[in-house]
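Chemist: Pasting the sequence and the predicted coordinates here, then a few questions.
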Amino acid sequence: MDIHEYQAKEILRDNGIPVPPGRVTKDPNDAVNIAKDYGDTVVVKAQVHSGGRGKAGGVKLAGTSDEVFAAADQILGLTISGHTVKEVLITPAEDIDSEAYLGILIDRESQSPVVMVCSEGGVDIEEVAERSPESIKKLIVDPRQGLLHHQAYGLAGALYNDPSLVKQATVIIKQLYQAFVTSGASMIEINPLISTPTGEVKAIDAKMSVDNSELFKYPSIEAYRDVASEPWAETMAREAGLSYVKLDGNVGCCVNGAGLAMATMDLVKYYGGEPANFLDIGGSSNPQKVVTALQIITSDPNVEVILFNIFGGITRCDDVAKGIIEALGQLEIEAPIIIRLTGTNEEEGLKILSAEGMSAFTSMDEVVEKAVSETSN
């Protein structure tokens, strides 16, 4: 789950990190009133679950009431990476002496948090990694010990030479790590982390993603969920108890079990195709889940073929077959459906499909190869 910048900043504040004040609004007139509390110049920032807001015109400086109104009016309703801006954050403009990057995420190889710092902030860290990877310093943290003071001090020293700035940054790095481990975050970053001409270190932008499987532990974080900003398919999948991740391919995948789903996507790639999604219907024997899964898959205009790969255990093949037939009666599905059914109630499932003029494979390789052959790849 992604959260908005202003929400991430609230979490940073709660952990003691210096963050400029700010308030959100959906109304340009209210933006003007908020700006009056913040001095001569403010920044009007789009609040969407997307990067690249500045390049898309979603971040503007404003020095007068007319400029604040115009900026808010222009940004509200703007579409950035497919997301419509419904709120803007008004925050005071800061005098900036230097910009740095500070982020924490999970390193899959070590299965541990990794803290990353870079003295070049205010730009996409991916761009920096391509251009000058040596400028990014990384530290893998032993989760049993946590981030130690001397480790944070070493990272801060990679950002600043001034002892006062190093001292402040050391504290902020430790506080950010605390925020990371106490919120179920999978990624948290400050970009940029600035130093001011008066010698202060502040976080003036923040981004945070939370592992959905961790949310039950953190109801206060769950409360930050902005359903209106989430893709319709993800919301529908979550409410139906399906695990769904949209990808960029054209082979729609409906599978039971996360391991089988990942193996299916690997096989799609092996045969020259590109999976359009990860979708695990789980172990429930419920035909309606299959109907919902097909609604989600067919909502993606890139899908050219739909691949079912079902290994019946708790999930019964006849229930999956019933769900497919129900969906065909309810939805307008133009893409061909290629099916593999094997396992619990396999024969009953095949009979249900056969009665409707449909057939199914029992070989995983054959069904995937057939599905890929139906695409324009």
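Modeler: That came through fine.
Chemist: drop to CA atoms for contacts and neighbour counts, all remaining ones
Modeler: Will do.
Chemist: Now the terminal residues of stretch 310-322, how far apart.
Modeler: 13 Å (Cα to Cα, to the nearest Å).
Chemist: what about V367, is that helix, strand or coil?
Modeler: helix (DSSP: H, G, I helix; E, B strand; the rest coil).
Chemist: before we move on, what about M187?
Modeler: Applying three-state DSSP: M187 is strand.
Chemist: any idea how far Q175 is from the spatially closest residue to it that is not a sequence neighbour?
Modeler: Nearest residue to M187, sequence neighbours excluded (Cα to Cα, 6 or more residues apart in numbering): L105, at 4.3 Å. Separation of L105 from Q175 (Cα to Cα) stands at 15 Å.
Chemist: picking up where we left off before, so which helix or strand takes in the residue nearest to M187?
Modeler: L105 belongs to strand 98-107 when assigned by DSSP states H and E.
Chemist: Against which helices or strands is that strand packed?
Modeler: strand 112-118, helix 163-181, strand 185-195 (3 or more Cα pairs under 8 Å, 6 or more residues apart in numbering; DSSP states H and E).
Chemist: One more pass at 6 Å, please.
Modeler: strand 112-118, strand 185-195 (3 or more Cα pairs under 6 Å, 6 or more residues apart in numbering; DSSP states H and E).
Chemist: Need the contact partners of that strand.
Modeler: Identification of contacts with strand 98-107 by Cα atoms under 6 Å, 6 or more residues apart in numbering yields 112-121, 186-195.
Chemist: okay, pairing it with this:
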Amino acid sequence: MIANRRSKGILHYAAMAAVAALLISAVPARADAIDDLHGGAQAIEQGQYAQAISLFDKVISSGALNEHGLALAHHHRGIAEQKLGQTAAAIGDYSKAISGNALPEAVLARAHYNRGIAYSQQGEDAKAEADYRATVKLVPSYGAAYHNLANIERRRGNQKAAIADYSKALEYMSGDARKYAFHGRGLSYEAEGDKSKAKADYEAALRIDGNFAPAKTELAALDRPQPKPLIGSDTATNGKEGKAKVIRVASASGWETTAVRYANPAGNKPKAGPVPTSNAAVQSPERQVNIGDAANRPVPEASTAPAPGPYQVQLGAYRDEETAKVAWRNLVTRSQGRLSGIEHRVVRADLGERGIFYRLRAGGYAEESVAHRLCARLSTVGIECVVPR
């Protein structure tokens, strides 16, 4: 998903609006409650999300807030929870903030947008769509919400609606974020069979960021004829042992991975060949199954074996190990094949006063660029990751 670049400004606005509301309300709030609201907002801006949650817990349970302050506190706590991967808790807090009808309009739009992202992470596209539409109704210039609506339409196969929403997003988005809308619209144009418009959009994305890997990959694959196998279909060369077996796996998103493997002579272990990737058709962010289904699917637990290379991707940090394991199962489902066959591990990190976190990491590559390419592919389905140094 594309995060709105104005988040810090809105956060400052929210904090100021909270204080103003608290001061003019018929039911005044205590000064310490105002201080805690300020402190929580500041902790979020500094990336101290656990501390922020603690402060908001304190102020929400104090009973010292009026309806306006309480709505802002729930909204802010939702942001901190979402940053820590506590999606269900974040949805609960955003819902309380929204239902109170006490948020300033600009902050209400942000709450709908954030909850839309959280619902999308849970695989609840209909609820996510409703929140994104509420966002643009409140703030018609909210480009990131149009972008995320377009992702949903593209996932449904409604490319014309997706193209319209990407175009709307491009009217209002600015700076580096526009590359995502150009890339997404290019994928929809390609799915519609309009290669010339797809090419123009991929090139536009690369003019913004010449190293934007998804657009590079699309552009390179655009004129290269490739078979379009069904999901899970295999094509293999006929021949004797030692001949290459080419297995092409196409996800529902259109991303194709070609794995070159070799026939296994008796008694020998198979050797893995190079694994180039290309994206030759439309991709669709996020999940086709709900979180309950995903949690019940058998997925290998975290590996304790050493990674074959030093470069990994980090997919999140969680407060307990079990949550990290559940998150991996959900991410595998959401990734539409991008994480299939990739080793993962849960790494315990003691951050002193900030507490203990469990970092979810995957892969293990000899070259850093390979890890960055994986993050780029995951970003096209709304999964964010970083390459830790």
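Modeler: Looks like it came in fine. Since the model is a prediction, treat every value here as computed from it, not as a measurement.
Chemist: Provide the TM-score value for the superposition.
Modeler: Here the superposed chains carry a TM-score of 0.30, computed using TM-score structural alignment, normalised by the length of the first structure; 194 aligned residues with a Cα RMSD of 7.2 Å.
Chemist: rewinding a little: compute the inter-axis angle for the strand holding L105 of the first structure and strand 185-195.
Modeler: Angle of strand 98-107 of the first structure versus strand 185-195, following axes from the mean of the first three to the mean of the last three Cα atoms, to 10 degrees, is 170 degrees.
Chemist: Name the residues of strand 98-107 of the first structure that are buried.
Modeler: Within strand 98-107 of the first structure, the residues that count as buried by 16 or more other Cα atoms under 10 Å are 98-106.
Chemist: What helices and strands are in contact with the helix or strand harbouring Y189 of the second structure?
Modeler: Assigned by DSSP H and E, Y189 of the second structure belongs to helix 178-191. In terms of contacts (3+ Cα pairs under 6 Å, 6+ apart), helix 178-191 of the second structure is packed against helix 159-172, helix 195-208.
Chemist: Export the ones you listed to JSON lines and append columns for distance to R361 of the second structure and mean neighbour count.
Modeler: Listed next are those as JSON lines, based on distance: least, Cα to Cα, whole Å; neighbours: other Cα atoms under 10 Å:
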{"stretch": "helix 159-172", "distance to R361 of the second structure": "32", "mean neighbour count": "21"}
{"stretch": "helix 195-208", "distance to R361 of the second structure": "29", "mean neighbour count": "20"}
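Chemist: for the stretch 1-150 of the first structure, what spans make up the strands?
Modeler: 2-3, 23-25, 42-46, 59-62, 79-80, 83-84, 88-92, 98-107, 112-118, 136-140 (DSSP state E, counting those that start in this stretch).
Chemist: swap that for the second structure, sorry
Modeler: 244-250, 255-262, 277-279, 311-318, 344-350, 356-365 (DSSP state E).
Chemist: relative orientation of the fifth one and strand 311-318 in degrees?
Modeler: Orientation note: strand 344-350 of the second structure sits at an angle of 60 degrees relative to strand 311-318 (the same axes, to 10 degrees).
Chemist: and strand 344-350 of the second structure with strand 356-365, angle?
Modeler: Going by the same axes, to 10 degrees, strand 344-350 of the second structure makes 140 degrees with strand 356-365.
Chemist: Chain neighbours aside, what residue packs nearest to G143 of the second structure?
Modeler: A169 (4.3 Å).
Chemist: do Y172 of the second structure as well
Modeler: Closest to Y172 of the second structure by Cα to Cα, 6+ apart is G143, at 4.8 Å.
Chemist: Same check on W328 of the second structure?
Modeler: Counting by Cα to Cα, 6+ apart, the residue nearest W328 of the second structure is L360, at 7.5 Å.
Chemist: burial measure for the one you found, as a count.
Modeler: When neighbours are counted by other Cα atoms under 10 Å, L360 of the second structure registers 24.
Chemist: can you check R238 of the first structure too?
Modeler: R238 of the first structure has 12 nearby residues by other Cα under 10 Å.
Chemist: For the helix or strand harbouring A156 of the first structure, which helices and strands make contact with it?
Modeler: Secondary structure from DSSP H and E places A156 of the first structure in helix 149-157. Applying 3+ Cα pairs under 6 Å, 6+ apart, one finds that helix 149-157 of the first structure contacts helix 163-181.
Chemist: So which bits of the helix it packs on are buried?
Modeler: Applying 16+ other Cα under 10 Å to helix 163-181 of the first structure flags 165-177, 179-180 as buried.
Chemist: so how many other residues sit close to V368 of the first structure?
Modeler: Around V368 of the first structure there are 27 residues (other Cα under 10 Å).
Chemist: Grab the nearest non-local neighbour of it.
Modeler: According to Cα to Cα, 6+ apart, the nearest residue to V368 of the first structure is V268 (6.0 Å).
Chemist: Which secondary structure state does the one you found sit in?
Modeler: helix.
Chemist: and it, how far is that from G312 of the first structure?
Modeler: The value you get for V268 of the first structure to G312 of the first structure, if Cα to Cα is used, is 20 Å.
Chemist: what's the answer for I297 of the first structure, then?
Modeler: 21 Å.
Chemist: These two: who's more crowded?
Modeler: I297 (26 against 21).
Chemist: so who does the more buried one touch?
Modeler: So I297 of the first structure contacts G252 (Cα under 6 Å, 6+ apart).
Chemist: after the host helix or strand of it comes which helix or strand?
Modeler: In the assignment (DSSP H and E), I297 of the first structure maps to helix 287-298. In the C-terminal direction, the helix or strand that comes right after helix 287-298 of the first structure (DSSP H and E) is strand 305-312.
Chemist: tilt between that next one and helix 287-298?
Modeler: Going by the same axes, to 10 degrees, strand 305-312 of the first structure makes 150 degrees with helix 287-298.
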